[in-house]
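Colleague: sequence first, predicted model second:
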Amino acid sequence: MNDTFIYLLKSMIYAGIFFGYYTLFLKNTIYHAYNRFYLLAAMALSVVFPMFHLSISVFEEEVAATPALKYLMYGSTAPVQGLRVTSANIPSELVPMYVISALLLCYLAYSIIRIFRLKAMNAKKQMGDFTFIETDLEEAPFSFFSNLFWKKSISIEDENGQKMLQHELTHIREKHSWDRLFSQLICSVFWMNPFNWIMQKELQNIHEFIADRDAVGTGEVDAFAKMLLQTYYGNHFLNPSHSFYYSSIKRRIIMLTTSNTPKYAYLRKVAVLPLVAISLVLFSIQLSAQKPKPKKEVATQYTVTMRPDSTTFSDPKTGKKVFSVATRDMPPPPPPAGAPAPPTPAVLTLHGSGSDVKVIHLDSTTVEFKGQSGGKEIVFRAEKVNNNDLGSGKKPNVILSPSASTSPKVKPLIVIDGVITSEINLNDLNPNNIQSMNVLKGEKATTKYAEKGANGVIEITTKKP
């Protein structure tokens, strides 16, 4: 029920805006053909536009902070959808409204049937594109589609009769009956919208203005105006509204004597387009809140320098130090096959953050650190830079070396140029003299060096002089 009332309210607002523009800029002008189709379009759009639904997504924080956004989000409704009409889903409050619409539609059907019965009961004669039907009905003459109902007491031969005949033939040629039928359907279904009835009445006046202009032609306007005042001329078959609105005779005479083009004629016609667009956006927009999407973490690359007591991460572009990691314990190499499970990876402390970082991977060319910083999981990956790519006088970016606090039991076997070296400080080696470095772990180390390689083997090959 709430959706129905909001739809009807929006329909009234649209109709009011369109008719207000017509009253200010188009009414009582000589643009009769333009005004005719403007009023028809206004009635149709006031019914269709409330069904449009423009959805815009905004973040929940913005909705909470802006009252206008709250109204657009919670005060708007989804577009009116076609529903199966059953007794179960029709609110009792809407039943009277539907009953009145049904009665008005029945009245419209009765009026049409009455016209065709009148045609069948009276003499008729085919005259070109229309059927001439003589009747004693007081409302005659009037036309309905290609049927012209003529009052027998009016002579078709005299001057007034000829003008009235031309008037009705204009209604037939311009197919004004379609306009009357369409507007009456809108008014019957949406009878609760007062602007529909006003626009229907104005549309009937436009029809009369068009027919009057065509009937007068090059003749005297005064004679036609006198005929209007002397003859009761009505057309009430498709109009259940009352006649107390006002008489259109005065306006018809005024429009017959008006020929001046108003100022800004073209602007008056096209200015309605932005009005229609703005109205559609303002009354059809509906907001839907959404949570902000988490930003994808961009992988950060660092230049890493590893030493026995610390590892330094530097900006690869500027070379400036970003942060450093102090090593308390380096993880031991994997045990040989069948040996007990390796101990828990050593814990590293990220300077200045108070967060714990773990070494999660270590081999001859790569080391990875994993930890928590600011509630987010961070993984750092350091890769060894090939010494051959360094220019003269430059230090290598990564130096693989054991920790100073490493226990002798887990000290790897160091082999330089095929010779096992029991005691040597890797920092004493000149990196520029190292041709290659290889790390053997697990089964590969014990297969080649037996029990001596149980804790891993570092093979270093130096450059030959």
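Modeller: Perfect, I can see it now. Numbers count the residues shown, from 1 in each chain.

Colleague: CA only for contacts and neighbour counts going forward, please
Modeller: Will do.

Colleague: next structured bit after the longest helix anywhere in the chain?
Modeller: Using DSSP state H to define each element, the chain has its longest helix at helix 95-121. Once the chain leaves helix 95-121, the next helix or strand it forms, by DSSP states H and E, is strand 124-127.

Colleague: where exactly do the strands run in the stretch 201-350 of the chain?
Modeller: Listed from the start of the chain, the stretch 201-350 of the chain has strands (DSSP state E, counting those that start in this stretch) covering 285-290, 303-306, 310-314, 321-327, 347-350.

Colleague: of those, which is nearest residue 55?
Modeller: Shortest distance between residue 55 and the strands of the stretch 201-350 of the chain, using Cα to Cα, is found for strand 285-290: 5.0 Å.

Colleague: mind giving me the packing neighbours of that closest one?
Modeller: Using 3 or more Cα pairs under 8 Å, 6 or more residues apart in numbering; DSSP states H and E as the contact criterion, the secondary-structure elements in contact with strand 285-290 are strand 54-59, helix 60-65, helix 67-74.

Colleague: A further structure is provided below for comparison with the first:
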Amino acid sequence: METFLIYLFKASILLSTFYGVYFLLLRKDTFFTINRHFLLVGIITSILLPFIEFTTIKFIENPVFYIKGTPLSASENVIPETLNWWLIGSILYGLGILIFLSRFGLQLLSLKKLLAHHQSRKKDGFNFIEVAQDIAPFSFFNTIVYNPVLHSREELDMILKHEKIHVQQFHTLDLILVNLLLIFQWVNPFAWLYKKNLEQNLEFIADREAINQMTSRKEYQLTLLKVSSNNYSTITNNFYQSLIKKRIVMLNKQSSQSKKLWKITVILPLLSLFLWSFNTREVVRVKQDIKIDQNASENIVIQEKEGKIIEFIVDKSSSKEDLNKVKNTLKNDYSLEVKFSGIKRNDAHEITSIKVDISSKKGTTNYAISNDTPINSFVIIYNSETGKIEIGQSRNNSNYVWVVDKDSKSKKGKTMKIHTGDKKNEYIFSDGDHKDIYEIHTNDNKTFAYITGDRDGEPLIYIDGKKSTKKEMEKLNSDTIEMMNVLKGKSAIKKYGDKAKNGVIEIIIKKS
């Protein structure tokens, strides 16, 4: 809903911009047909232009976005309840739509009932309906409704010529379009003024065309002043409008000079300003690799690449507030439903078990991890362009295969540093208190780093559910890997038996 409200805000700005140009520069001119087209273009533009987005590319070096935090106590981990103003605004806006949509529907039903209960007479492509009610003559598509008793023969002839212009130029379509627009922009005061001015301009058009078919301009104006009645509906073209004085003034106004048409072009720079201000998205591209420090105590890392990929890294210290940040971001910005459940923490408030369920219009994804010890970090990856969701072991986790570009160096011990490029960006991997030995192997210009021991033996390796070897793993191209997962301790033994006491590396290959 938040996305729709943002769209509505942009559409309201566009419609208000067109109204401002019309009111300040065009409404006093006699270019009635051109003004009609201008107002219609304004409606269509306000509907479609918010969907158009332009992209600018900005190159930066080593962007890292950390949301840092420390483990919270149970009492500190409670998120204070606040009013959801987006929800309140959405409810109020929705109620307004319901009211005005119901009003529009009742008008259509009332009109349908009136037309259905009277016999029509067809002549020259028009449907004429004579009624006994005291209502103003009006037209709806090719049907003209009037009460012949209320008007003299001369007056009726002028009225019918006026209404025929509305029918021939399809003015009913303009009215339906602006009424539908008003339903969705009822909160925009300029939308109401827009509708009023569009209706007035349609009357100016019909008056001008009708007067050209008559011998006496004076008699037509006297008819406007003499006869008054009730308008039937806001979705019909009524001969009598409340602003009769304006119609008479425009009838007697000298035709505007064509050189004044330049004023219409004022809308173009204003539209450009709108696109630059609201519909330009900046895409950040990384010049070099990103420095990731596993020793930093980040709880969640959120990183967006090229406006398409967004990643959320969850680790053992992620608080309830951190998880809610992930949940709310994916829901509000990307319409994904995220549920964290089965969360267990140790005495140090570190996560030992967690389950993640994510659903979208294209499908569902889930991930679960349960240990006696604090969990290894895992990553939630969402591609906003393709809608693909992936959940797996975090690239910051040293307990599974990780891929980096360029040449690398390594050293044994608690941590491993991989230096890349002239600026020696460091990738630091730590395995807590364990003193594992790491090896570096290069294949197809990719560098693989993985654990080989000080433990009792090497972990099992499964590729697409089939037991494999370290040698086969080294041959893999990183671009073909969809997900990697590491099981250790009781989780590994429970799934694969005692043979998995040294852990298991699970690799899923992308399906072609």
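Modeller: That came in fine, so what should we check first? None of the values given here were measured: they were computed from a predicted structure.

Colleague: superposed, what's their TM-score?
Modeller: Aligned and superposed, the two chains score 0.53 in TM-score terms (TM-score structural alignment, normalised by the length of structure 1); 269 aligned residues with a Cα RMSD of 3.0 Å.

Colleague: so the longest helix of structure 1 corresponds to what in structure 2?
Modeller: Correspondence between helix 95-121 of structure 1 and structure 2 is established over residues 91-117, with TM-score structural alignment as the criterion.

Colleague: deepest in the core, which of the strands of the stretch 201-350 of structure 1 is it.
Modeller: Neighbour counts averaged per stretch over the strands of the stretch 201-350 of structure 1 are highest for strand 303-306, at a mean of 22; criterion: mean count of other Cα atoms under 10 Å.

Colleague: in structure 2, what stretch matches that strand?
Modeller: Applying TM-score structural alignment, one finds that strand 303-306 of structure 1 aligns to no residue range of structure 2.

Colleague: I'd say residue 195 of structure 2 and residue 178 touch.
Modeller: Yes. Counting by Cα atoms under 8 Å, residue 195 of structure 2 does reach residue 178; the two are 6.0 Å apart.

Colleague: excluding its backbone neighbours, what's nearest residue 221 of structure 2?
Modeller: Using Cα to Cα, 6 or more residues apart in numbering and skipping the chain neighbours, the partner closest in space to residue 221 of structure 2 is residue 248 (6.5 Å).

Colleague: what does that neighbour align to in structure 1?
Modeller: In structure 1, residue 248 of structure 2 lines up with residue 253, judged by TM-score structural alignment.

Colleague: can you give me the helices for structure 1?
Modeller: Listed in chain order (using DSSP H), the helices of structure 1 are 2-25, 32-48, 60-65, 67-74, 95-121, 159-173, 176-189, 194-216, 221-230, 249-256, 265-270, 272-284, 443-449.

Colleague: centre of the chain versus the fifth one, how much separation?
Modeller: Read that as helix 95-121 of structure 1. In terms of Cα atoms, centre = their mean, to the nearest Å, the centre of helix 95-121 of structure 1 is found 42 Å from the chain centre.

Colleague: packing partners for that helix?
Modeller: Using 3+ Cα pairs under 8 Å, 6+ apart as the contact definition, the elements that helix 95-121 of structure 1 packs against are helix 176-189.

Colleague: and the helix it packs on against structure 2, how far off on average?
Modeller: Here the mean offset of helix 176-189 of structure 1 against structure 2 after fitting is 0.8 Å, by mean Cα distance after the TM-score superposition for structure 1.

Colleague: still on that earlier bit, neighbours around the match of residue 248 of structure 2, how many?
Modeller: Burial of residue 253 of structure 1, expressed as a neighbour count using other Cα atoms under 10 Å, amounts to 19.
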